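Enquirer: below: sequence and its predicted model.
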Amino acid sequence: MLNVTDISITRGNQQIIEQVSFALPSGTVMGVLGTNGAGKSTLLAGISGEIPTRTGKVALNGRSLNEWPAIERAKQMAVLPQSAQLNFAFTVSEVVAFGRLPHKTGAQKDREIIETVLTLTDTQYLAQRNYLELSGGERQRVHLSRILAQLWPITDQSVLLLDEPTSMLDPLHQHTLLKIVRQCASEGAAVLIILHDLNLAARYCDRILLLDDGKVYVDDAPCHALTTSSIEHIFGLPVSISHHPTLGCPLIIPS
């Protein structure tokens, strides 16, 4: 579970995030959406502790983020950044193994977990490949495997923070990744995911937080958050909205 209370973040003299609050219970997927420059990645960086917040508090499973020892926090919260940089010729298995560093479960158990997450993310065939030879989408899936290995097994104490994880993926692997996100939530994880695709957010998220110039514009279920008026206000995009014929979630069509 993650609780964010009145956090504000500044960079230089510019306020990027202003008094953002929300609770993200275990078993919930929250999508954060907004225009480029709205502050989405800065919000995630503040929540994860990567950058300092000027005001407010972030609590992980009922305990202030600052009170967690780094290794113990890493066992419960994992971050997938927008672009993970790695410039050494590790194999894919070695990259995923980095996720096991906070744990002391032994080499055999770690190997089993690495194989499990590689299979889950459809990257097991890449296991012995040189990471530097992979495409951008393949690298993104490998890093998803790494953070899953970091939290494995997923429980109701797990928190995943994902920054545009679908941005480099083809349609099949976008849905594969988001189904993994849903599976993690079904096992109890709290997931915050930054997305740009409104229909993916409507389909896979339990809640939508629309960020408008660093402030929360709406935080609600997709059917209430993603309306013609809210989408036009945030994105300047006229749309029509119907219901998906089989899933029942909003189906958003640009006008």
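Expert: Arrived safely, thanks for sending.
Enquirer: CA only for contacts and neighbour counts going forward, please
Expert: OK.
Enquirer: quick one: Ala97 from Leu177, how far?
Expert: Distance, Ala97 to Leu177, by CA to CA, to the nearest Å: 20 Å.
Enquirer: ugh, wrong one, Leu251
Expert: Distance of Leu251 to Leu177, computed by CA to CA: 20 Å.
Enquirer: check it against this one:
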Amino acid sequence: MIITVIRASPQLQSPMYFFLANLSFLDICYVSTNIPQMLVNLLTKRMTISFPGCAAQMYFSLAFGMTECVLLAVMAYDRYVAICQPLHYTTVMNRKLCSHMVVASWTSSLLSSVVINSLVFCGPNTLNHYFCEVPAMLALACADIALTEMVVFTFSILVVFIPFLLIIISYGRILLTILQIQPAHGQSKAFSTCGSHLMVVTIFYGTEICMYMHPKSRSPRDGDKVVAVFYTIVAPMLNPLIYSLRNKDMKRALRRAISRPKSLFV
């Protein structure tokens, strides 16, 4: 619904909503890698998955997760330019740059996932997890995983920690700029503009860092499974709600679409 409303509403044709439409599509892809197989296992009571299916699930889950990390950093940069350099916003955040940043987010993550998704397994195994996640799969590898663990940790820094650091820097600059705004109304409007993105960042990055940046052990902890469910299922489910319910323009466009549904398809 969010993607359709953004495409059909002339007042939502800005970089922020372009990135939001991409985030919504990404969340659809993200949950589609794990939820269907999990539901099949729960309904049929057959807690099995084929090796090709598990490898594909791990690849796409990892790729989409890394894409979301980079895309959230891109959205933070968009908010930084909009608030800290408003006179240059339309020039800097032009359509070409926005498209290039989105393509770079997807391409870099899809290629990086190929490098990480190269483990060797020996025969049937019991996976101590709800779905095929990299930390859980490392415990099943029969070859030496020292190099793989180093690669995973390196990519965790490049794709998780560095974008998170860029987000912190962007919002630090935004906070300093907001505090210099004299009218209280202007400050509250600027805070509300960034509030929804900060909520998404806190939910997603908090759980991702807990999973990939803590010391690993050969046997996955039960807490890791809960954390994984949170950032692969709960966070993508909450993202559209947070962005739509905390955004006045989006709420107006949604109300208009509900009252005049034919306008979405004109």
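Expert: Looks like it came in fine. Given the structure is predicted, the values throughout are model-derived calculations rather than measurements.
Enquirer: what would you report as the TM-score here?
Expert: TM-score of the superposed chains, computed with TM-score structural alignment, normalised by the length of structure 1, equals 0.23; 113 aligned residues with a CA RMSD of 6.8 Å.
Enquirer: now do the strands in structure 1.
Expert: Shown for structure 1, the strands assigned by DSSP state E span residues 2-11, 14-24, 29-33, 55-60, 63-64, 77-80, 159-163, 190-194, 207-212, 215-220, 239-243, 250-254.
Enquirer: export those to TSV and tack on distance to Ala201 of structure 1 and mean neighbour count?
Expert: Output for the strands of structure 1, formatted as TSV (distance: least, CA to CA, whole Å; neighbours: other CA atoms under 10 Å):
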stretch	distance to Ala201 of structure 1	mean neighbour count
strand 2-11	20	19
strand 14-24	16	17
strand 29-33	6	25
strand 55-60	24	19
strand 63-64	29	14
strand 77-80	17	22
strand 159-163	13	25
strand 190-194	9	26
strand 207-212	7	23
strand 215-220	12	17
strand 239-243	14	14
strand 250-254	10	17
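Enquirer: which of those strands sits closest to Glu138 of structure 1?
Expert: Nearest to Glu138 of structure 1 among those is strand 77-80 (14.0 Å), distances taken as CA to CA.
Enquirer: who are the packing partners of that closest one?
Expert: On a contact count with 3 or more CA pairs under 8 Å, 6 or more residues apart in numbering; DSSP states H and E, strand 77-80 of structure 1 meets helix 136-151, strand 159-163.
Enquirer: count the neighbours of Val40 of structure 2 for me.
Expert: Number of residues near Val40 of structure 2 (other CA atoms under 10 Å) recorded here: 13.
Enquirer: likewise for Ile71 of structure 1?
Expert: Count around Ile71 of structure 1 with other CA under 10 Å applied: 11.
Enquirer: and it, how far from Met77 of structure 1?
Expert: Remark: distance between Ile71 of structure 1 and Met77 of structure 1 (CA to CA) = 10 Å.
Enquirer: with Val142 of structure 1 instead?
Expert: Here the distance between Val142 of structure 1 and Met77 of structure 1 works out to 18 Å (CA to CA).
Enquirer: how about the helices of the stretch 51-200 of structure 1, start to end?
Expert: Using DSSP state H, counting those that start in this stretch, the helices assigned to the stretch 51-200 of structure 1 run over residues 70-74, 92-97, 107-120, 136-151, 171-186, 198-204.
Enquirer: distance to Ile9 of structure 1 for the ones you listed - can I get that in JSON lines?
Expert: As requested, those are exported to JSON lines (distance: least, CA to CA, whole Å):
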{"stretch": "helix 70-74", "distance to Ile9 of structure 1": "22"}
{"stretch": "helix 92-97", "distance to Ile9 of structure 1": "32"}
{"stretch": "helix 107-120", "distance to Ile9 of structure 1": "34"}
{"stretch": "helix 136-151", "distance to Ile9 of structure 1": "26"}
{"stretch": "helix 171-186", "distance to Ile9 of structure 1": "27"}
{"stretch": "helix 198-204", "distance to Ile9 of structure 1": "25"}
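Enquirer: quick one: Val4 of structure 1 and Ala59 touch, right?
Expert: Yes. Between Val4 of structure 1 and Ala59 there is a contact under CA atoms under 8 Å: 6.5 Å.
Enquirer: ok, the residue nearest the centre of structure 2 - contacts?
Expert: In structure 2, the residue lying closest to the centroid (CA atoms, centre = their mean) is Glu68, at 2.7 Å. Glu68 of structure 2 makes contacts with 23, 26, as judged by CA atoms under 8 Å, 6 or more residues apart in numbering.
Enquirer: and for Cys210 of structure 2, nearest residue in space, chain neighbours not counted?
Expert: Distances taken as CA to CA, 6 or more residues apart in numbering place Val227 nearest to Cys210 of structure 2, at 7.6 Å, with adjacent residues excluded.
Enquirer: work out for me the element that neighbour sits within.
Expert: Following DSSP states H and E, one finds Val227 of structure 2 within helix 222-229.
Enquirer: centre of the chain to the helix or strand just after that helix, how far?
Expert: The helix or strand immediately downstream of helix 222-229 of structure 2 is helix 235-245, counting by DSSP H and E. A distance of 11 Å separates the centroid of the chain from that of helix 235-245 of structure 2, by CA atoms, centre = their mean, to the nearest Å.
Enquirer: helix 235-245 of structure 2 vs helix 222-229, what angle?
Expert: Between helix 235-245 of structure 2 and helix 222-229, the angle comes out at 40 degrees (axes from the mean of the first three to the mean of the last three CA atoms, to 10 degrees).
Enquirer: residues in contact with helix 235-245 of structure 2?
Expert: By CA under 8 Å, 6+ apart, helix 235-245 of structure 2 touches 2, 24, 27-28, 30-31, 196-197, 199-200, 203-204, 250-251.
Enquirer: mind checking how far the longest helix belonging to structure 2 is from the chain centre?
Expert: The longest helix of structure 2 (DSSP state H) is helix 51-84. Chain-centre distance of helix 51-84 of structure 2: 4 Å, with CA atoms, centre = their mean.
Enquirer: buried sites along that helix?
Expert: Applying a neighbour-count criterion of 16 or more other CA atoms under 10 Å, one finds 54-55, 57-84 buried in helix 51-84 of structure 2.
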